Structures are given as structure tokens and as C-alpha cells.
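**Q** Task: produce atomic coordinates for the following.
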Amino acid sequence: MKIVVIGGTGLIGTKVVARLRSRGHQVIAASPNTGINTLTGEGLAEALANTDVVVDLANSPSFEDKAVMEFFKTAGANLLAAEIKAGVKHHVALSIVGVLLMQDSGYMRAKKAQEDLILQSGVPYTIVRSTQFLEFIKGIADQATDGNVVHISNVQFQPIAADDVATFVAEAALAAPVNGVTEIAGPERFMMPEMVIRFLEATGDSRKVVPNDHAQYYGAQITTSSLVPAGKARLGTINFDAWLAAQTQHA
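**A** Here you go, the predicted structure:
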């Protein structure tokens, strides 16, 4: 089977590409660096010729509200139009658990716009909504830091390891389209301040975590349960302690 992975050189993309190639499939790791650009359309028609499945893992280079909306709308429209022309049989996209609940965020509004384009395209699809990646914990702490204090909202948090995300996405690419949404999450649920404290302690970071009840994520208003699955989700196998041990070992 020929599979094109958009964003195939990124954190999740490299892992997805490796998993699919190990199963014997012909896989193109598509990115602007490899001459395939969904934003401009460059190289899309050539890459998608005789392609069975497209996996869209692309992310906006800018998280500014207007720029991120423009990216997902333009890139999504270009990609889906090229898929229709090429006769692609399955479109797999990685989205975010709680995206519909977090529309105060410009990024989440853009991800919803991306999902809407997929639903309207007519291309058979599977949308995989994931919780936040364990690899993002440091970034979450950094953006909430003022001086030596990390201000973290007391919200539920069920992050998933990038390796588990890649496994689920690769499985979705090899399965039949569900023409709907599946959700994936980590195997453990915490309150976000607890996890950030444990991460900082394990990595020798002296910053102090101060929980608050503002229920915000990157400045956007959310509910205390927006970041976790509301119903049934497939759970990864890598727990926080195992992931943390691997990170500190490689540091």
C-alpha cells in the first residue's frame, strides 16, 4: 500500500513513517523540506499519485490566531482537493481531544475548521483525537512561568506518549476508514499541577508550581475536564513513570 504522511519528518510523523515502513508499505515522508508543501500545493499532485492513504500530521509554524486558521484552512483545502483528484481512499488526521470544548482558543478553532473540511470533503476518513503529548509538559510549564513560579490551572490531565500516538495513528492508517472520530489518551489521569510538579522535580528544575482555579490552557478558558476524553478512548501503554525514566535516562 502507498501511504503519504504529511508532516512525516516531525515528532509523530517520523515514528508513524517508521512503523508503516516496518510493515512493508511504501511510505512517503512529506514535508516542505522534502519538496511537498500543503500550504502552497507544491509537489502534492506528484506525491499523491497512486496513493491509497494520506495521514495528515501537519502543524502550523505559527500559533497566532489568524495565521493558524489560515494554515489549517489553506493546507487542508489544498490537500483534500489533491486527494480527490488522485482518488485517495482514506484520509487520516490527528486532532485534539476536547477541541469542540475549547473554542476560546484560536488554535482549537483552527483545528475544528480542519475537521470540518474533512467532513465536507467526501473523502473516506478517520479523525484521531489525542490528548496532549507527555513531550509537551515542559512547554506547558514554560508558557505558564512567571519568574521562578509556574502558574498551572487545576484541571484534569491525561497525556499520552508520542510513541503511543504513533502506534494508534499507524493502526488507523492500515484499518478501514471509520468516517468518524476515535479518541486516544494516556493510561493515567492526573490533575495537571501534580504532573508538572513531578516532571520538574525529576528533571532537577527548581521552579515552584502554584495551582490555580482559573481553568485555562495557554491562556484560553476551558472547563476542568476539557483536556480529557469524555467517553470511551483507546489508552496508551506507556505510563508517566516509564516515560519519565526514559526521558531522564536520555538527558
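**Q** alpha carbons only for contacts and neighbour counts from here, please
**A** Fine.
**Q** Was I right to think R109 contacts G98?
**A** No: using Cα atoms under 8 Å, R109 makes no contact with G98, being 11.3 Å away.
**Q** dump the residue contacts of A45.
**A** Residues near A45 by Cα atoms under 8 Å, 6 or more residues apart in numbering: A82, A86.
**Q** you'd agree it is in a helix?
**A** Yes: applying DSSP: H, G, I helix; E, B strand; the rest coil, one finds A45 inside a helix.
**Q** where does V150 land in three-state SS?
**A** Under three-state DSSP, the three-state class of V150 is strand.
**Q** From what I see, it and V209 are in contact.
**A** Yes: with contacts counted by Cα under 8 Å, V150 reaches V209, the gap being 4.6 Å.
**Q** now the strands: where do they sit in this structure?
**A** Using DSSP state E, the strands of the chain run over residues 2-6, 26-30, 53-56, 90-96, 125-130, 145-146, 149-153, 156-157, 180-185, 190-191, 208-212, 216-217, 220-221, 234-235.
**Q** The third one: which residues count as buried?
**A** To tie it back to what came earlier, the one meant is strand 53-56. Judged by neighbour count using 16 or more other Cα atoms under 10 Å, the buried positions of strand 53-56 are V53, V54, V55, D56.
**Q** what's the first one in contact with, if anything?
**A** In other words, V53. M1, K2, I3, V4, V88, K89, H90, H91, V92, A173.
**Q** another one to check against the first:
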Amino acid sequence: MKITVIGGTGLIGSQLVATLRNAGHDVVPASLSSGVDLLTGAGLDEVLAGADTVVNVTNSPTFDEQSLDFFRTSGNNLLRAGERAGVRHQVALSIVGVDQVPELDYYRAKVLQEDLLRHGPTPYSIVRATQFFEFMDAVMSWTAVDGVVRLPATPLRPIASADVVQALADVATAAPLDGTLDVAGPDLLALDEIGRITLAAHDDGRRVVTDDRAGMFATVRGDVLVGGPGARLAPTHYRDWLNANLAG
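**A** Below is the predicted model:
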């Protein structure tokens, strides 16, 4: 199967390219660095030529209102180019619970991206993932001041990026879902607890203070970010991942 990965050099994309190639597929990675520009459409026809499936794991360069324009323009360009090329399956990576947090500009932008696929000309699949293990340090940095990290007790099921990649690979090489698959980590943890686990693993002397008004996730209500009852639960536990990365 020939598969084009849009965003093929990033955290998810580079792993996905390697995973699909190891499984014997013909994979074309595409990104700005390879001359493919989703906003202008430049290079899309070339990288989609002969592709059976396209997987879009690109990210907006900003997380504010401009992200709406990014996903609107890039989504329409990719759908039109895919239709011209005869692509039979469009796959996109999104976020668990993304339609339940309209207060966040970026989440509303991802909902727009999903809607374009649902109403587009090509059979599609949407893989919604929970928050990546790899992003937890960044999440804590947003609200870290003078040795204190303030985090809300938002329930999460964080997931290893490698497990997200495997889910994407499975979906990309199967028949289109014409729907959505939630993928989540195996551990249900509050964000403030994740912060304490992370700092302890790194022997970091900072302390976590529970503050339900702190940071981006303060706007999240209830357990909308943990995945629905039919979510695919990944095998990698956060503590095991932390220990493996520290040992490596």
C-alpha cells in the first residue's frame, strides 16, 4: 500500500513513517522541509500521486484563533488534492474530547478539521488521542513559578506517542472507519498527580500545588479528556515510560 504522511518529520510523523515502512508499505513523508506547503497547496499533487491513503498529523504553528484559519485552509487543500489524486482514505490525528472544550481556540480549530473530513469527498478515519507523555514537561512549564508548579486536578489518560503511532498505522492500513476512534493510555490520573509523579521521577525539588484555575486545562469540565467507553486503551504505563526514558 502506498501511504503519504503529511507532517512526516515531526514527533508522530517520523515514527509513523518508520512503522509503516517496517510493515512493508511504500511511504512518502511530506513536510515543509520537503517542499510541501499545506497552506498554498504547493507540492501536494506530487506527494499524493498514486497514494492509496493519506495520513495528516500536521500541527498549527499557533494555538490561538489563527489555528482556525490554518486547519480550514490546509484541510480544504488536502481534501481537494486527495480527490484529484484518487486517494481512497483520508486519516487525521485529533484530540480526545476536542468537541467538549469550545473555550480553547485550538480545540475549536481541530473540530473544524474533523468536520471538513466528515463532509469531504473521500472516505475518512479520525484518530483522537489523549495527551502525550512527551508533552507533560511542557504542560508543567506553563504554570511553574519560583519552585511551584500549579496544576488543576483534571482527569487524564496520558498516552505514549509510540502507542498513538501504532493506532494510526492500524487505522491507515485498514478500511476507512467513516468515524472516530479514541485512543488513550491505561492509567486514569489527575493532572496534578501526573505532575508529582513526573517531578519525583526526575528528582526535581519543585512542588505541585493543586489549582483548578491554573493553565490551559483549567477550562476543562469533568472527564471529557479521558476517552469514551469504546476507547482503545494503549499498553504503556506512564511510570514505566518515565523509568525507561530516565534509564536510557
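**Q** about what we covered before: closest to V128 of the first structure among the contacts of V53 of the first structure?
**A** Nearest to V128 of the first structure among those is V92, at 7.3 Å by Cα to Cα.
**Q** what about the closest one, how many neighbours?
**A** Per other Cα atoms under 10 Å, the neighbour tally for V92 of the first structure reads 25.
**Q** Next, work out how far apart it and V4 of the first structure are.
**A** Distance, V92 of the first structure to V4 of the first structure, by Cα to Cα, to the nearest Å: 10 Å.
**Q** coming back round to it: can you say which of the strands of the first structure is nearest to S105 of the first structure?
**A** Going by Cα to Cα, the one of the strands of the first structure nearest S105 of the first structure is strand 220-221, 5.1 Å.
**Q** Map T248 of the first structure onto the second structure.
**A** Alignment note: T248 of the first structure maps to L246 in the second structure; criterion TM-score structural alignment.
**Q** What's the local residue count around that match?
**A** Neighbours around L246 of the second structure, by other Cα under 10 Å: 10.
**Q** Tell me where the second structure has helices.
**A** 11-22, 44-48, 66-85, 105-118, 136-141, 161-172, 191-201, 238-247 (DSSP state H).
**Q** what's the mean gap between the shortest one and the aligned bit of the first structure?
**A** Translated: helix 44-48 of the second structure. Average distance, helix 44-48 of the second structure versus aligned residues of the first structure after superposition (mean Cα distance after the TM-score superposition for the first structure): 0.6 Å.
**Q** now swap in the fifth one and tell me
**A** Comparison of helix 136-141 of the second structure with the first structure after fitting gives an average deviation of 0.5 Å (mean Cα distance after the TM-score superposition for the first structure).
**Q** which helices and strands sit right next to that helix?
**A** strand 148-151, helix 191-201 (3 or more Cα pairs under 8 Å, 6 or more residues apart in numbering; DSSP states H and E).
**Q** by contact count, what packs against the first one?
**A** When contacts are defined as 3+ Cα pairs under 8 Å, 6+ apart, strand 148-151 of the second structure sits against helix 136-141, helix 191-201, strand 207-210.
**Q** And G24 of the first structure, how far from T9 of the first structure?
**A** 19 Å.
**Q** what's the burial count for the closest residue to Q156 of the first structure other than its chain neighbours?
**A** Once flanking residues are discounted, Q156 of the first structure sits nearest to M191: 4.5 Å by Cα to Cα, 6 or more residues apart in numbering. Here the number of neighbours of M191 of the first structure (other Cα under 10 Å) works out to 17.
**Q** residue contacts, M191 of the first structure?
**A** Neighbours of M191 of the first structure in contact, by Cα under 8 Å, 6+ apart: N154, V155, Q156, F157.
**Q** Just put these in CSV and tack on neighbour count.
**A** Below are the contacts of M191 of the first structure laid out as CSV (neighbours: other Cα atoms under 10 Å):
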residue, neighbour count
N154, 19
V155, 23
Q156, 20
F157, 24
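**Q** Farthest pair within those residues?
**A** The largest distance within those, taken as Cα to Cα, falls between N154 and F157 and amounts to 9.2 Å.
**Q** Give the residues shared as contacts by these two.
**A** With Cα under 8 Å, 6+ apart as the test, N154 of the first structure and F157 both reach M191, M192.
**Q** how about the helices and strands packed on strand 148-151 of the second structure, which one is nearest R118 of the second structure?
**A** helix 136-141 (30.6 Å).
**Q** Show me what counts as buried in the closest one.
**A** Here helix 136-141 of the second structure shows V139, M140 as buried, counting by 16+ other Cα under 10 Å.
**Q** ok, and the closest non-adjacent residue to A166 of the first structure?
**A** Among residues not flanking A166 of the first structure along the chain, V16 sits closest, at 5.0 Å (Cα to Cα, 6+ apart).
**Q** Ok, L68 of the second structure next?
**A** Per Cα to Cα, 6+ apart, closest to L68 of the second structure is A109, 4.4 Å.
**Q** re the thing from before, just give me the closest of the buried residues of strand 53-56 of the first structure to D142 of the first structure.
**A** Once Cα to Cα is applied, the member of the buried residues of strand 53-56 of the first structure that ends up nearest D142 of the first structure is D56, at 27.5 Å.
**Q** Same drill for G24 and T9 of the first structure, tell me which one is more crowded.
**A** Legend: neighbour count by other Cα under 10 Å for G24 of the first structure and T9, higher for T9 (21 against 10).
**Q** which ones are touching that one?
**A** A29, A30, S31.
**Q** Any figure for the gap between the last one and R21 of the first structure?
**A** S31 of the first structure sits 17 Å away from R21 of the first structure when distances are taken as Cα to Cα.
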